[in-house]
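Engineer: I'll drop the sequence and a predicted model, then ask my questions.
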Amino acid sequence: MPSAKLWGGLFGPSAGISDEDSVVLVIGPSGSGKSEFINIATRSTKMVVHHGLESGTLQVQSASCPSPLNKRRGVVFVDTPAFDNNWASIAEVERRIRHWLEKNGKRNNTISGILYLHRISDARMTIPPLASLSRLGDLCKGGDIGEKIYLLTTMWNEKNKKVGAQREVEIKQKYWAEMISQGSKVFRFERTHESAWRVVNALLHLEE
C-alpha cells in the first residue's frame, strides 16, 4: 500500500518537491470529489472530504505517494479551492497555486498535468472547463495543453449507469468538444484505487 504524505497550510510548508516528482493539479467545481479522489488514489484519509454545497477546500494542500508502476517515482496530488467558490476569484486561486509551487521548491513552477473533475449527476456545468483551465495551462510543462488536461467524471454510483452514459455523451459534445479536439481525454472515476490510477497513468504516460 502506498504511504501518503500530506503537505498542508495556506500555501504549504517547504516540502522540497523533487524535480523527479510528477505534480498533478486536481481541480473542479465544489463537491466534484477532488479530496475524495486524492484520498482514494493515495489510499489515505488525510484530505478532509466535505459534503456541503459550499467549497470545502479553502487552501492549497497536497498528498503524495509512489506510483504503483514505479515505486521510485513520486506523484504529488495538489488539491485546490474550487473555481466556483464564494470567497475568491479564479485569479486568486491561480495565485495561490503558483505561490504553493514556489514555496515547495518546484523548479520553474511547472506541473505535469491537470485533472478536471465533474459530477456526472450534474445536468449543467457551473463554469465551462476552458474558462478555468485557460489560466492554468501555462503551468504545464511541454507538449500541447490539451494533452496535459484530462477530464474526469465522478459520482457514478449516484446515478443510473444508462442515464449517466447518456449525460456523458452530451457533456462531451456540448461542453468538452473543444478540449477533446485539443488532445484531452475523458475518463470515469468509479471511487476505486484502480480507476484513479487508470487516468493518472495515462496522463503521465506511465506504462501498465
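Structural biologist: The structure has been received and is ready for your questions. Since the structure is predicted, the reported quantities are computational estimates derived from the model, not experimental observations. Numbers count the residues shown, from 1 in each chain.

Engineer: drop to CA atoms for contacts and neighbour counts, all remaining ones
Structural biologist: Noted.

Engineer: ranges for the helices of the chain?
Structural biologist: Secondary structure of the chain (DSSP state H): helices at 34-42, 90-103, 129-133, 161-174, 177-181, 193-203.

Engineer: show me which residues of the fifth one are buried.
Structural biologist: Which is helix 177-181. Neighbour-count burial for helix 177-181, counted by 16 or more other Cα atoms under 10 Å, picks out 179, 180.

Engineer: ok, residue 157 - contacts?
Structural biologist: residue 190 (Cα atoms under 8 Å, 6 or more residues apart in numbering).

Engineer: before we move on, the earlier item: make a markdown table out of the helices of the chain and add distance to residue 82.
Structural biologist: As requested, those are exported to a markdown table (distance: least, Cα to Cα, whole Å):
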| stretch | distance to residue 82 |
| --- | --- |
| helix 34-42 | 9 |
| helix 90-103 | 8 |
| helix 129-133 | 10 |
| helix 161-174 | 20 |
| helix 177-181 | 20 |
| helix 193-203 | 20 |
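
Engineer: can you say which of those is nearest to residue 117?
Structural biologist: Comparing the helices of the chain against residue 117 with Cα to Cα, the closest turns out to be helix 34-42 (6.9 Å).

Engineer: the structure to be compared is supplied as follows:
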Amino acid sequence: MGLFDFFLQKRRMSILPEDIVVFIIGPSGSGKSWFLSTLLQNPNVHALVKVSGEHKSSEVHVVRCRFEGIPNDILLVDTPSFYVDDGSDAEATLKRWMDSNDMKKSWAVGILYMHNIALNPYDDNLRLLKHIGAFRRTCRRDLSHNTVYVVPSVASEVRLSSERIEASMSRLQRETVDGGTLMCTTLFDGKSEIAWDIMQELFNNLEPCTRV
C-alpha cells in the first residue's frame, strides 16, 4: 500500500459529519460477522475500501459503505464479543476504539444487536441487557437514546422446532421490551435480502445526533 492509499484509507475509516455509524454487537456465535459479510454481498451495498476476508474476532472491524438510495456513507462496525473465555478484554478493546473516534461527529448512530436463538437460552452471559450494558460502558457519552435494533438469527441448516423458535422469540421479545429497544420480527438466516431489509428498518428508526 502506497502512502497516498494509506492516508486515503485512514480518512475513510475516520468518522465524518455526514456518516451513519452502525455498531454490530452481540454474544460470541450470535452472527455479527456473518451478518456483515452477508450484507456486503447484497448488490445494493458497495464497500468503499477493500474488505479483508480475515479479521480477528477480538478486534474492531470497520467497513465504509454506500447503500443505494441513501446519501450518507455507512460505517459498519463489527465489534468483539463481551463475556468470552479466550482471555481477551472486549470492553477495553472497544473503549480504545471509541476513545479515538468521536461519535458526536457522525450524523447518526445505530446499534444492531445480534442474537442466535439456537444458543442456550438459560446462559446468563447471553442476556441482551448484559451485553447492552457492557457496550454502553465503553462509550464516552451515553448512547441510550440511540436506536438499538435486536436481530434474532439462526443458520438455515439448524433445525429447531416451531415451539423452540416461538419460545426463544418470546423470551427475546421480553428482554427487548425490558431494555427499551426495538426488535426485528424476521429471523436472519443468511439471506442478503433479509440483511438489506433489516438495515432499512434500522435506518427508518434512526434520529440525527444532537450537536453541541
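Structural biologist: Perfect, I can see it now. Predicted model, so just to flag it, every value in this text is computed and none were measured.

Engineer: re earlier: so which of the helices of structure 1 is the most surrounded?
Structural biologist: Per-stretch averages of neighbours, counted by mean count of other Cα atoms under 10 Å, single out helix 34-42 among these, with a mean of 24.

Engineer: mean deviation of it from structure 2?
Structural biologist: Mean deviation of helix 34-42 of structure 1 from its aligned counterpart in structure 2 after superposition (mean Cα distance after the TM-score superposition for structure 1): 1.1 Å.

Engineer: about what we covered before: nearest to residue 22 of structure 1 among the helices of structure 1 would be which one?
Structural biologist: The minimum distance between residue 22 of structure 1 and those falls on helix 193-203, with 10.2 Å, by Cα to Cα.

Engineer: contacts for that closest one next, please.
Structural biologist: Residues outside helix 193-203 of structure 1 that contact it (Cα under 8 Å, 6+ apart): 37, 40-41, 43, 113, 147-150, 187-190, 207-208.

Engineer: tell me the contacts of the residue most central in space within structure 1?
Structural biologist: When Cα atoms, centre = their mean is applied to structure 1, the residue found nearest the centroid is residue 26 (1.7 Å). With contacts defined as Cα under 8 Å, 6+ apart, residue 26 of structure 1 is in contact with 34, 77, 78, 79, 80, 114, 115, 116, 117.

Engineer: ok, which of the helices of structure 1 comes nearest residue 57 of structure 1?
Structural biologist: With distances scored as Cα to Cα, the stretch of the helices of structure 1 nearest to residue 57 of structure 1 is helix 34-42 (8.1 Å).

Engineer: does anything pack onto that closest one? Which helices or strands?
Structural biologist: strand 61-67, strand 70-79, helix 193-203 (3 or more Cα pairs under 8 Å, 6 or more residues apart in numbering; DSSP states H and E).

Engineer: need the ones you listed in CSV with distance to residue 109 of structure 1, can you?
Structural biologist: Output for these, formatted as CSV (distance: least, Cα to Cα, whole Å):
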stretch, distance to residue 109 of structure 1
strand 61-67, 15
strand 70-79, 13
helix 193-203, 19
